[in-house]
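# heads up, no residue letters with this:
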């Protein structure tokens, strides 16, 4: 069989993921692999969808919305299967080499094994080098104040009552500016940032879960941006974490500023994890917008397949996809970081640490995205799920991850009796030990530092009646001698 050239154009009819009979190729990397197989493998993973819901196809511009020209142009003119394989092999190689040493025998402090005697010449510490340990180190480097990206947040400070957390600020130059309705009486602020990187095939909007006083702003944004998919990645049962912003029952409606939002159908069978609500918005001049609202608690770190399924939906749509969790910087940001990594591997160039670079790049749009090491490691695991069928996975990665999870299970997590998944396996547990040090710490500075922000800081007192009060040091020692 003659090999296809890398720059050969394929039949545009075969580009439609619903018209092609894909076959799944499972083979490890080999220079003899047919480039047509590589192309079909990528298309199957990247584009294959069930039939697009007829609900969304009712709109008059459905042909334009669900035929992504940027995708078609890339696969017709720029896709190179051989270079893709080289990049994937290089990625796996770097994952294997980027290890960090981890002590094998319990926890130590200044060479003292807690509960045991001091180490002497007869007993030495034993270390192992693990892949997951290297990922943790990469996240520490990424989260260090040296790598902080300065930004302004004047509108966030002005409308603080519309923000859930005073520490999660909204960047001014990437925020979504509300322009509907254009009457000049309403403010234009919503805690949402647009991710429109040239690298991506589509746009995303990351936002916090709506508050009771921001529901109308949320729907103003949906109408203005002509959004077709809303991904809600947290539970709908806790109203403290997310207000009920869509009509609850079929045929119910809510109205804001000339927009009437109807719930037309609720389905629990379109997806095993998500509840899909079909929403119709009627605006000025009886113009209609059809939206699908996907709601599911995407909190299980073992579920590495669902993010790929959601990203396929968003990737084939030319309109921005709105994604939110509680604060818009954990699970939602993780989903967009995965897409940045996938597209970077497809298009190039090759980086030593593509996940670290993708998260750092994402933080230039949505500050503080990807909060904890388990979310950072989850990005790697979903990425491995995407490429495993083509080149396999790094040797020893799964064993390292299981060992890391076992160690994580001994940390002080607060279990939720209603949750069937152990807290240490959750992407965003109710009480996260990785975030506890930030609870009573001062706000993060808005400039880079050469040392970590926590180095040399005194613990804050429980009662801080006046933040501007200066700490007065005594001028004498306790015994009366002067300094």
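Done, it's in. Note that the structure is predicted; figures quoted are calculated from it, not measured.
# for the rest of this, base every contact and every neighbour count on C-alpha atoms.
Will do.
# tally of neighbours for residue 179?
Applying other Cα atoms under 10 Å, we find 16 residues neighbouring residue 179.
# that one - that's part of a helix, no?
No: in this structure, residue 179 is coil, not part of a helix, as judged by DSSP: H, G, I helix; E, B strand; the rest coil.
# included below, for side-by-side comparison, is a second structure:
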């Protein structure tokens, strides 16, 4: 949470910040710096059009709702403790961004890769941490036997008709909310009802789906909603109707937005917005750095848990969670330079978030893209070198995967 020392001082600073934010929101925002690289002009034009998330001089989100969330979190903190650190004593957001970039550059691609590998051993949960998952191994509720669901943060289905409150889903907290996200696996045939039961119970307004139903010949998710407008599907008494469906042309990636009406057995109904990102490969990274930023902006105003899922609910899902965690920490003026520490903390809530070093590096690259748009990048030569090293590393990894795949095919 964001902290303040005294209510009066915090109130005045909040009012000043809100006034400044609203003034800047109504003005034209320009980029203070540009990067002269091979993909500069087109990428900048696309990104400036799509990524309206931050002001150029500070990284406070434009949305009034975000400012309200920040204000409310501060007010809650001040009510709990009036003698905490004052806002005036906190580091500026710009300084925190500079610190984040400096740490990233000092580690480089190799250092970031090494620290991610080290996390495998330091964040591996004990079997005592997922007893309920083990008890449900034969219940048909786990998609993967090696992707565990932690007991301490699992979502419990209250008053479920079966008497079993288990679903493979965990709450994941950020500075804005202790239950900011629900990270879950893609529904199975046997868990579609449970999934929608959870959506109704948690009063969810946004779902982000990061997987296709089938990828590389493997089933990744069961269809769990009607894809055509006005079609209604019945899942054991829970009715789901597709009200609208459109391809979001303002995204560089292929993302579909649907409005779904959910009606529970007691005839109460709610509207859920469903985003389906269809061209992010499993165990891999997307071709855009702006899409995660834009997509997170679309759901950030939610006051209820945001449901995220890919297939296992850890890889692609983890990338979005870590990106959002950094941005919220910056908005609350909290340090965020220790990415490995933050990921370790996230894995205490949802095991194995972010599956490989490629995805971990991608999170850094997407955030660097965000900070570049905000005009916060200063060490241009070092940043160019990092970007070049990143692109070379991704290229080499991609070729290695292709060679391995071809070799495996020849062996078969």
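Yep, that arrived. Computed from a predicted model, the values in this text were never measured in an experiment.
# what's the TM-score once they're superposed?
The TM-score (TM-score structural alignment, normalised by the length of structure 2) is 0.75; 353 aligned residues with a Cα RMSD of 3.5 Å.
# assign a three-state SS to the residue positioned nearest the centre of structure 2, would you?
Nearest residue to the geometric centre of structure 2 (Cα atoms, centre = their mean): residue 320, 2.3 Å. Assigned with three-state DSSP, residue 320 of structure 2 falls in the helix class.
# contacting residues around it?
292, 296 (Cα atoms under 8 Å, 6 or more residues apart in numbering).
# any idea how far residue 24 of structure 1 is from the alignment partner in structure 1 of it?
Aligned counterpart of residue 320 of structure 2 in structure 1: residue 335 (TM-score structural alignment). Plainly put, residue 335 of structure 1 is 24 Å away from residue 24 of structure 1 if you go by Cα to Cα, to the nearest Å.
# same question, residue 89 of structure 1
Relative to residue 24 of structure 1, residue 89 of structure 1 is positioned 20 Å away (Cα to Cα).
# the more surrounded of those two?
Set residue 89 of structure 1 next to residue 24 and count neighbours by other Cα under 10 Å: residue 89 wins out with 19 against 13.
# can you point out the helix or strand that includes the counterpart of that one in structure 2?
Per TM-score structural alignment, the equivalent position to residue 89 of structure 1 in structure 2 is residue 98. Using DSSP states H and E, residue 98 of structure 2 sits in helix 93-122.
# try residue 182 of structure 1
Secondary structure from DSSP H and E places residue 182 of structure 1 outside every helix and strand.
# next up, the contacts around it.
Not one residue lies near residue 182 of structure 1 by Cα under 8 Å, 6+ apart.
# so where is stretch 351-365 of structure 2 in structure 1?
Counting by TM-score structural alignment, stretch 351-365 of structure 2 falls onto residues 367-381 of structure 1.
# could you list the buried residues of stretch 226-237 of structure 1?
Buried residues in stretch 226-237 of structure 1, counted by 16 or more other Cα atoms under 10 Å: 226, 227, 228, 229, 230, 231, 232, 233, 234, 235.
# looking for the alignment partner of the fourth one in structure 2.
Meaning residue 229 of structure 1. Residue 229 of structure 1 maps onto residue 206 in structure 2, by TM-score structural alignment.
# its match: what's its closest spatial neighbour, skipping adjacent residues?
Counting by Cα to Cα, 6 or more residues apart in numbering, residue 206 of structure 2 lies nearest to residue 273, which is 4.9 Å off, once chain neighbours are set aside.
# now do the SS call for that neighbour.
Going by three-state DSSP: residue 273 of structure 2 is strand.
# so what does it match up with in structure 1?
Aligned counterpart of residue 273 of structure 2 in structure 1: residue 292 (TM-score structural alignment).
# dump the residue contacts of the match of residue 89 of structure 1.
376, 377.
# list the buried residues in the longest helix seen in structure 2.
Ranked by residue count and defined by DSSP state H, the top helix of structure 2 is helix 380-411. Neighbour-count burial for helix 380-411 of structure 2 flags 383, 386, 387, 390, 393, 394 (criterion: 16+ other Cα under 10 Å).
# what's the answer for stretch 156-172 of structure 2, then?
For stretch 156-172 of structure 2, using 16+ other Cα under 10 Å, the buried residues are 156, 157, 166, 167, 168, 169, 170, 171, 172.
# just the ones in strands from the residues you listed, please.
Counting by DSSP state E, the buried residues of stretch 156-172 of structure 2 place 156, 166, 167, 168, 169, 170, 171, 172 in strands.
# how close does the fifth one sit to residue 147 of structure 2?
This means residue 169 of structure 2. 11 Å.
# next one: the second one
Residue 166 of structure 2 sits 15 Å away from residue 147 of structure 2 when distances are taken as Cα to Cα.
# the fourth one too?
Residue 168 of structure 2 is 9 Å from residue 147 of structure 2, where distance means Cα to Cα.
# next: the third one.
Between residue 167 of structure 2 and residue 147 of structure 2 the distance is 13 Å, computed by Cα to Cα.
# re the thing from before, so who does the match of residue 229 of structure 1 touch?
Applying Cα under 8 Å, 6+ apart to residue 206 of structure 2 gives the contacts 272, 273, 274, 275, 299, 302, 305, 306, 307.
# nearest to residue 55 of structure 2 among the residues you listed?
Closest approach between these and residue 55 of structure 2, by Cα to Cα: residue 299, at 18.5 Å.
# which position in structure 1 pairs with that closest one?
Per TM-score structural alignment, the equivalent position to residue 299 of structure 2 in structure 1 is residue 314.
# not counting sequence-adjacent ones, nearest residue to the aligned residue in structure 1 for residue 157 of structure 2?
In structure 1, the residue paired with residue 157 of structure 2 according to TM-score structural alignment is residue 178. Distances taken as Cα to Cα, 6+ apart place residue 188 nearest to residue 178 of structure 1, at 4.4 Å, with adjacent residues excluded.
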